[in-house]
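**Q** Next come a sequence and a model predicted from it.
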Amino acid sequence: MPGISLRRARTIIRKTMDKGREMGLKPLSVVVVDAGGHVIAFERSDGAPAGRFDIALGKARGCVLMGMTGTQLRDRAEQQAYFVGAAGAALGDKLVPVPGGILVKDAKGRLLGAIGVTGDTSENDLEAGAAGIDAVGLVAEG
């Protein structure tokens, strides 16, 4: 079964952090989860608040468990707040429906997992995370 190796997850995180520094972003926190929403790797930049782990995890886990990007979840929340609220409750309040939650797929479109990036604006988090995924030859859907 395809998946994201620990080595590849660490590279995604490193390249996401590199892109964040290149963009001049605030300190980022990045988590990589597998297709079941289980944490493979996490890293928090120096100066990033400790609570960012839960936000990054909520972005990544929400995407992979709902099969939607963070951007799609945000749009759905704007249109149907009751649905996203109920989904969040069903997932144990582990759903953060904003950009920066990015599905990770292989070249054939198979879902491998997701990443959650947090620390700057959601749009900047998304851009940095997509660069990290692209750097390892996988497809970012955010």
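**A** Alright, I've got the coordinates.
**Q** CA atoms for contacts and neighbours, from now on please.
**A** OK.
**Q** what are the ranges of the strands in the protein?
**A** For the chain, the strands defined by DSSP state E cover 29-34, 39-44, 101-105, 111-118, 139-141.
**Q** Dump the ones you listed to JSON lines, plus mean neighbour count and distance to residue 15.
**A** Shown next, in JSON lines, are the strands of the chain (neighbours: other C-alpha atoms under 10 Å; distance: least, C-alpha to C-alpha, whole Å):
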{"stretch": "strand 29-34", "mean neighbour count": "29", "distance to residue 15": "10"}
{"stretch": "strand 39-44", "mean neighbour count": "19", "distance to residue 15": "12"}
{"stretch": "strand 101-105", "mean neighbour count": "31", "distance to residue 15": "15"}
{"stretch": "strand 111-118", "mean neighbour count": "30", "distance to residue 15": "12"}
{"stretch": "strand 139-141", "mean neighbour count": "21", "distance to residue 15": "13"}
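**Q** quick one, what contacts the residue most central in space within the chain?
**A** Nearest to the geometric centre of the chain sits residue 116, at 2.1 Å (C-alpha atoms, centre = their mean). By C-alpha atoms under 8 Å, 6 or more residues apart in numbering, the contact set of residue 116 is 30-32, 55-61, 100-102, 129.
**Q** change it to 6 Å
**A** Residues in contact with residue 116, defined by C-alpha atoms under 6 Å, 6 or more residues apart in numbering, are 30, 31, 56, 57, 59, 60, 100, 101.
**Q** any idea how far residue 77 is from residue 86?
**A** Separation of residue 86 from residue 77 (C-alpha to C-alpha, to the nearest Å): 11 Å.
**Q** another structure for you, compare them:
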Amino acid sequence: MTDLTLAAAQTLVATALKTARERSLKPLAVVVYDARGALKCLAAEDGTSLRRAEIARGKANGALALGLGSRAIAKRAEEQPHFVAAVSHLVGPDALVPVPGGVLIRDSEGRLLGAVGISGDTSDNDEICALAGIEAAGLKGDTGA
């Protein structure tokens, strides 16, 4: 597989949201981009707080922009805050959110297919849902851990 299909993106979103409901998490927003940064799928559950989709978008965009899962970007923000601030400025104020919940999507051979960003609950729970969705789509998640 060389491209992230719409079917895979929809499976990812549906499973991420199902996982959130099974865990009784807060309502989530889920954004999926392909490797070139084109939007494949977006869903925001009823009751999500204001701007959750934009935060999810920032997690996914940041992962794609730096080629790192947002967990690694969060670590880098602690170690090199000026670098992450500079990158945030370059890619836009809502296009890089340096906390877990932005996960790179890879195929079985490690090729980059895209990224998912989730926001709504704790960052760790957002990441758990992202990984569940990626796995259900038969792909591999890269959190940057």
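**A** Arrived safely, thanks for sending. Just so we're clear, the structure is a prediction, and the values are computed from it rather than from any experiment.
**Q** rewinding a little: present the strands of the first structure as TSV; the columns should include distance to residue 124 of the first structure.
**A** Formatted as TSV, these follow (distance: least, C-alpha to C-alpha, whole Å):
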stretch	distance to residue 124 of the first structure
strand 29-34	12
strand 39-44	16
strand 101-105	11
strand 111-118	9
strand 139-141	14
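**Q** Out of those strands, the one nearest residue 6 of the first structure is which?
**A** For these, proximity to residue 6 of the first structure was assessed by C-alpha to C-alpha; strand 39-44 is nearest, at 6.2 Å.
**Q** Give me the mean distance between the longest helix along the second structure and the first structure.
**A** Determined from DSSP state H, the single longest helix within the second structure is helix 6-22. After superposition onto the first structure, helix 6-22 of the second structure sits on average 0.6 Å from its aligned residues (mean C-alpha distance after the TM-score superposition for the first structure).
**Q** Now do that helix: which range of the first structure does it align onto?
**A** Counting by TM-score structural alignment, helix 6-22 of the second structure pairs with residues 6-22 of the first structure.
**Q** Tell me the buried residues in the matching stretch?
**A** 8, 9, 10, 11, 12, 13, 14, 15, 16, 17, 19, 20 (16 or more other C-alpha atoms under 10 Å).
**Q** Could you do stretch 71-82 of the second structure as well?
**A** Under the neighbour-count criterion of 16+ other C-alpha under 10 Å, stretch 71-82 of the second structure has 71, 72, 73, 74, 75, 77 buried.
**Q** ditto for stretch 125-140 of the first structure
**A** In terms of neighbour count (16+ other C-alpha under 10 Å), stretch 125-140 of the first structure has its buried residues at 125-133, 135, 138-140.
**Q** follow-up on the earlier one: between the strands of the first structure, which gets nearest to residue 81 of the first structure?
**A** So among the strands of the first structure, strand 101-105 is nearest, using C-alpha to C-alpha, at 17.9 Å.
**Q** how far apart are that closest one and its match in the second structure?
**A** So strand 101-105 of the first structure averages 0.2 Å relative to the second structure (mean C-alpha distance after the TM-score superposition for the first structure).
**Q** who does that strand touch, helix- and strand-wise?
**A** Under the contact definition 3 or more C-alpha pairs under 6 Å, 6 or more residues apart in numbering; DSSP states H and E, strand 101-105 of the first structure sits against strand 111-118, strand 139-141.
**Q** could I get these as a markdown table with distance to residue 42 of the first structure?
**A** Formatted as a markdown table, these follow (distance: least, C-alpha to C-alpha, whole Å):
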| stretch | distance to residue 42 of the first structure |
| --- | --- |
| strand 111-118 | 9 |
| strand 139-141 | 18 |
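**Q** Residue 82 of the first structure is nearest to which of these?
**A** strand 111-118 (23.1 Å).
**Q** The closest one vs helix 6-23, what angle?
**A** Counting by axes from the mean of the first three to the mean of the last three C-alpha atoms, to 10 degrees, strand 111-118 of the first structure points 40 degrees away from the direction of helix 6-23.
**Q** Which residue numbers in the second structure does strand 111-118 of the first structure align to?
**A** Strand 111-118 of the first structure corresponds to residues 112-119 of the second structure when matched by TM-score structural alignment.
**Q** tell me how far the matching stretch is from the chain's mean position?
**A** Distance of stretch 112-119 of the second structure from its chain centroid, counting by C-alpha atoms, centre = their mean, to the nearest Å, is 4 Å.
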